[in-house]
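>>> how does the following fold in three dimensions:
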Amino acid sequence: SVSHFLSIPWCACLIQTPNTIPFIPQCFNPQSSSHDQLVGATLAGPRGLQHMLCFFHTEDEAHLQDHERPIMHVSSLFALGQGLSGYEGVLHGGMMMTMVDEAMGVLHEINLALGKTGEIFASASVTAGLDIKFLKPGPINETVLVNAWVDSVDGRKTKIKCEVRNGNGVELARCSSTWVSVRPRM
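So this is what the prediction gives:
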């Protein structure tokens, strides 16, 4: 996936920025056949979601190891195939919602994986609400960028916002959501 996005000039510029950490998210690389199957198994493929890569920027060399400083912004690149169309040449709205949901979920995933502190990163989080505004038709057979960032944290709830942009920087959609950390079962 990294090599695919490095072959696209505007994506390569984003990935090769100093202090950028690229990674393939769990949703696109499921750990088991019973978890993350929608994106990683069902939608992934040559006619569907061809490639996915996420990245974030560290503030300094100590940022990754400092458990008190969470990653507050993650970007996700999605290479979209022909089979994701709703209307001819237009990305299905449900796929747009899936991309923003997954991109926002990656914020929790990366902080949990890096051992960041705080109640919201102590366990998995789930979408409690999602409000999306479609601004322009989404493309197929192209790559889009989804930027997601933490807007606020209140106890077990996280407010996350995101935007979807095409390769020319045109905003296609914006979204705000509420996520709730799931209490571990005893």
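>>> drop to CA atoms for contacts and neighbour counts, all remaining ones
Noted.
>>> and the longest strand for this structure?
strand 142-154 (DSSP state E).
>>> in that one, what's buried?
For strand 142-154, a neighbour-count test (16 or more other Cα atoms under 10 Å) marks T143, V144, L145, V146, N147, A148, W149, V150, V153 as buried.
>>> determine the longest helix present in the chain.
In the chain, taking DSSP state H as the definition, the longest helix is helix 93-113.
>>> what does it rub up against?
25, 27, 70-76, 78, 84, 86, 120-127, 132, 138, 146-150, 160-164, 175 (Cα atoms under 8 Å, 6 or more residues apart in numbering).
>>> if we use 6 Å, what do you get?
F121, A148 (Cα atoms under 6 Å, 6 or more residues apart in numbering).
>>> buried set for the helix or strand that that helix is followed by?
Counting by DSSP states H and E, the next helix or strand C-terminal to helix 93-113 is strand 125-134. By neighbour count on 16+ other Cα under 10 Å, the buried set for strand 125-134 is S125, T127, L130, I132.
>>> in JSON lines, list those residues along with distance to L114.
Formatted as JSON lines, those follow (distance: Cα to Cα, whole Å):
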{"residue": "S125", "distance to L114": "15"}
{"residue": "T127", "distance to L114": "21"}
{"residue": "L130", "distance to L114": "26"}
{"residue": "I132", "distance to L114": "29"}
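>>> residue closest to the middle of this structure?
Centroid-nearest residue in the chain, with Cα atoms, centre = their mean: A103, separated by 1.7 Å.
>>> out of the buried residues of strand 125-134, what pair is the most spread apart?
S125 and I132 (19.2 Å; Cα to Cα).
>>> distance to M186 added to the buried residues of strand 142-154, as JSON lines?
Converted to JSON lines, the buried residues of strand 142-154 look like this (distance: Cα to Cα, whole Å):
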{"residue": "T143", "distance to M186": "42"}
{"residue": "V144", "distance to M186": "41"}
{"residue": "L145", "distance to M186": "39"}
{"residue": "V146", "distance to M186": "36"}
{"residue": "N147", "distance to M186": "35"}
{"residue": "A148", "distance to M186": "32"}
{"residue": "W149", "distance to M186": "31"}
{"residue": "V150", "distance to M186": "29"}
{"residue": "V153", "distance to M186": "25"}
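>>> structure for this one too, so we can compare:
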Amino acid sequence: MATSKVSPPPPPSPPRSSSSPSESKQQEQNPEMATPTASDISSVLDSPANKAQEAHHIAFFQSIPWCSSLLSSTRNLIISQPVSRVIRPSGCEEDALISQALNSPDAIPAYITFYPPPPKPTDYVYEVKSLIALGPKVNGWEGICHGGIVMTLLDEVMGQIFAVNKDSGAMGNKMPLLTGYLNTAFKRPVRTGTKEKPAIVLIVARLTKLEGRKHFCEGVVYGDEEGKDELARAEALFVQLRESKL
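Okay, the predicted model is just below:
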């Protein structure tokens, strides 16, 4: 794991929901209000809370020398908060694991994705990288990330390939994809840090092959920016759903 001589500032706490007590009570009384529509979710992507969270997380990683080097290595690099991390409207539980359960100062306090822009806006992005901060609440053994969480993060970042291409229009109106299999090899322990100074990992995900509804990917967890400290590797199949399966 690469170390920094400059201690980064503590990662930000997730912004609190702006819903008032009266709104929350009203949602409890009317279940229909607790299920936001697609337009509701779209409207919060550019909300002040989400923009603040994204800016704080990018600034956190830019304060760490080896992460900053990665984020400035390519001109016009697209750096953003992944859609699965977006703070959703009250009552929406889509992506709840990443956006809520693990979104805390002592679990996964910071998470961003980045990739170079494709030649054309609607061309496929075949590789996405992520920087993820790991605190003590994702431990298995003390100081070591739980193996199931490592697999979750590999699955998560590989899934961002489809989120990115869906957002750009490269995937058109393709139906959602679900994980068919995820074969993981653990090579070295994935270390975690403290609430005040979480450990950082780099995850690189690639789309390697397309066969109809089958999308094959690979993902690697690194403990440094040079790709030498390989901690875990996975091969996965994502299968596009048929409309009748929704």
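>>> where does the TM-score land?
TM-score of the superposed chains, computed with TM-score structural alignment, normalised by the length of the first structure, equals 0.90; 179 aligned residues with a Cα RMSD of 1.6 Å.
>>> what angle do whichever helix or strand comes after the longest strand of the first structure and strand 125-134 make?
Using DSSP H and E, the helix or strand that directly follows strand 142-154 of the first structure along the chain is strand 157-165. With axes from the mean of the first three to the mean of the last three Cα atoms, to 10 degrees applied, the angle from strand 157-165 of the first structure to strand 125-134 works out at 40 degrees.
>>> residue range for strand 157-165 of the first structure in the second structure?
Taken onto the second structure by TM-score structural alignment, strand 157-165 of the first structure occupies residues 214-222 there.
>>> roughly how far is that stretch from the heart of the chain?
Put simply, stretch 214-222 of the second structure sits 14 Å off its chain's centre (Cα atoms, centre = their mean, to the nearest Å).
>>> please apply the same query to stretch 218-233 of the second structure.
With Cα atoms, centre = their mean as the basis, the mean position of stretch 218-233 of the second structure lies at 16 Å from the chain mean.
>>> only the buried residues of that stretch, if you could.
Those would be 218-225, 229-233, for stretch 218-233 of the second structure by 16+ other Cα under 10 Å.
>>> quick one: contacts of that stretch?
Applying Cα under 6 Å, 6+ apart, the set of residues contacting stretch 218-233 of the second structure is 1-2, 154, 184-188, 201-206, 234-235.
>>> which one of those residues is nearest to I144 of the second structure?
R188 (10.0 Å).
>>> contacts only, for the closest one.
With contacts defined as Cα under 6 Å, 6+ apart, R188 of the second structure is in contact with L231.
>>> what's the separation between it and N165 of the second structure?
To N165 of the second structure, R188 of the second structure is 31 Å away according to Cα to Cα, to the nearest Å.
>>> the longest helix of the first structure against the second structure, how far on average?
Taken over the aligned residues, the distance from helix 93-113 of the first structure to the second structure averages 0.4 Å (mean Cα distance after the TM-score superposition for the first structure).
>>> just the angle for that helix relative to strand 142-154, thanks.
Using the same axes, to 10 degrees: helix 93-113 of the first structure against strand 142-154 is 50 degrees.
>>> which residues of the second structure does helix 93-113 of the first structure align to?
Taking TM-score structural alignment, helix 93-113 of the first structure hits residues 147-167 over in the second structure.
>>> may I see the buried residues of that stretch?
Buried-residue list, stretch 147-167 of the second structure, by 16+ other Cα under 10 Å: 147, 150-151, 153-166.
>>> same deal with stretch 231-245 of the second structure?
L231, A232, R233, A234, E235, A236, L237, F238, V239, Q240.
>>> N147 of the first structure -> the second structure?
Aligned partner of N147 of the first structure by TM-score structural alignment: V204.
>>> which residues of the second structure fall in strands?
Under DSSP E, the second structure gives strands at 78-80, 111-115, 127-134, 177-186, 199-211, 214-222, 230-240.
>>> what's the closest of those strands to A38 of the second structure?
Proximity to A38 of the second structure (Cα to Cα) singles out strand 177-186 among the strands of the second structure, at 17.6 Å.
>>> residues in contact with the closest one?
A232, R233, A234, E235, A236, L237, F238, V239, Q240, L241.
>>> in a markdown table, list those residues along with distance to Q100 of the second structure.
Formatted as a markdown table, the contacts of strand 177-186 of the second structure follow (distance: Cα to Cα, whole Å):
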| residue | distance to Q100 of the second structure |
| --- | --- |
| A232 | 25 |
| R233 | 26 |
| A234 | 25 |
| E235 | 27 |
| A236 | 25 |
| L237 | 26 |
| F238 | 24 |
| V239 | 26 |
| Q240 | 26 |
| L241 | 26 |
